[in-house]
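turn this into a model:
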Amino acid sequence: MKLEVSIDGRVEVLDVHALTALSVRAPASMSLDTLDAGLREGAWGECAELDHAWLEVAALSECGPTDEQWRTDFNAMIDYADGRGWTRSDRTQVRAHIEYDVDPSGSDDLLISRLLSTRWQGAPKPRRSSR
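From the prediction side, this is the model:
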């Protein structure tokens, strides 16, 4: 299941039958504030940090079909996430990865800057070979 957020903050739910992964997809040029506002405005959830969001379980549940098998599979996804610590203690929200689209123009300076400032901040420096 994937939530796709457009540059103007609109949210569209995709792949409702793909319940083995949960993510939010956003343009690389989108600010975290705009992404957070889009999720909050539609009552989808909120951004937790640059690469994760907390999504409302009830809102996600309402997106799927009403058949019993889908509900069983959806609940199994939430149970799996809960077992890994990826839900709030009351299970009203589930954690999802944020995936940023690559800029088709080839200019991914913003995305690269985000990655360098968060993922590798404080990472050990590479060792030089003693040869």
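
could you use CA atoms for every contact and neighbour count after this?
Will do.

which residues in the chain form helices?
32-41, 57-61, 68-83, 109-118 (DSSP state H).

can I get those in TSV with mean neighbour count?
Written out in TSV, the entries for the helices of the chain read as follows (neighbours: other C-alpha atoms under 10 Å):
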stretch	mean neighbour count
helix 32-41	18
helix 57-61	16
helix 68-83	15
helix 109-118	13
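
can you redo those as JSON lines with distance to residue 101?
Written out in JSON lines, the entries for the helices of the chain read as follows (distance: least, C-alpha to C-alpha, whole Å):
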{"stretch": "helix 32-41", "distance to residue 101": "13"}
{"stretch": "helix 57-61", "distance to residue 101": "22"}
{"stretch": "helix 68-83", "distance to residue 101": "24"}
{"stretch": "helix 109-118", "distance to residue 101": "9"}
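
so which of the ones you listed gets nearest residue 5?
Among these, helix 32-41 comes nearest to residue 5, with 7.2 Å by C-alpha to C-alpha.

this one as well, want them side by side:
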Amino acid sequence: MRVIVDADVRIEDPGNLTELAVVSDLPAEEIATALRAADLGDTAGDHAWLRCAALEEQGALLVDDPQWRQRFQGMLDYARRKGWMDDRGEAVRAHITARE
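The predicted model follows:
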């Protein structure tokens, strides 16, 4: 799953729950502003902190898979085991990468 940040913020490839990244060529502060405006999260350093509930709600709208929410929770469980969740378990850390 990729969160694309350019003229707008959108989720691409929500069925791929083996990767999570924010993809953008914008400066870091503009990425942070866009994520906050979309109510998806914020940035800290080279990473984004994405709101799990918002990702789940928006991602579920884009797939036709009755098991998707269960698979999404599996991704979050994996992130939790790796230490990639915030202390409250409400946000997941994602790399910020440049568009290819």
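
coming back round to it: residue 100 of structure 1 is nearest to which of the helices of structure 1?
Relative to residue 100 of structure 1, the nearest member of the helices of structure 1 by C-alpha to C-alpha is helix 109-118, separated by 7.6 Å.

tell me what that closest one is packed against?
Judged by 3 or more C-alpha pairs under 8 Å, 6 or more residues apart in numbering; DSSP states H and E, helix 109-118 of structure 1 has no packing partners among the helices and strands.

counterpart of it in structure 2, which residues?
Using TM-score structural alignment, helix 109-118 of structure 1 lines up with nothing in structure 2.

quick one on the thing from earlier: closest to residue 10 of structure 1 out of the helices of structure 1?
Closest among those, using C-alpha to C-alpha: helix 32-41, at 6.1 Å.

and that closest one, which stretch of structure 2?
So helix 32-41 of structure 1 is aligned with residues 28-37, judged by TM-score structural alignment.

what about residue 13 of structure 2, how many neighbours?
The number of residues packed around residue 13 of structure 2, counting by other C-alpha atoms under 10 Å, is 14.

that one and residue 20 of structure 2: what is the separation?
For residue 13 of structure 2, the distance to residue 20 of structure 2 under the criterion C-alpha to C-alpha, to the nearest Å works out to 10 Å.

nearest to residue 2 of structure 1, of the helices of structure 1?
Once the helices of structure 1 are compared by C-alpha to C-alpha, helix 57-61 is nearest, at 9.7 Å.

list of residues touching the closest one?
Surrounding helix 57-61 of structure 1, the residues in contact under the criterion C-alpha atoms under 8 Å, 6 or more residues apart in numbering are 43-44, 71, 74, 91-94.
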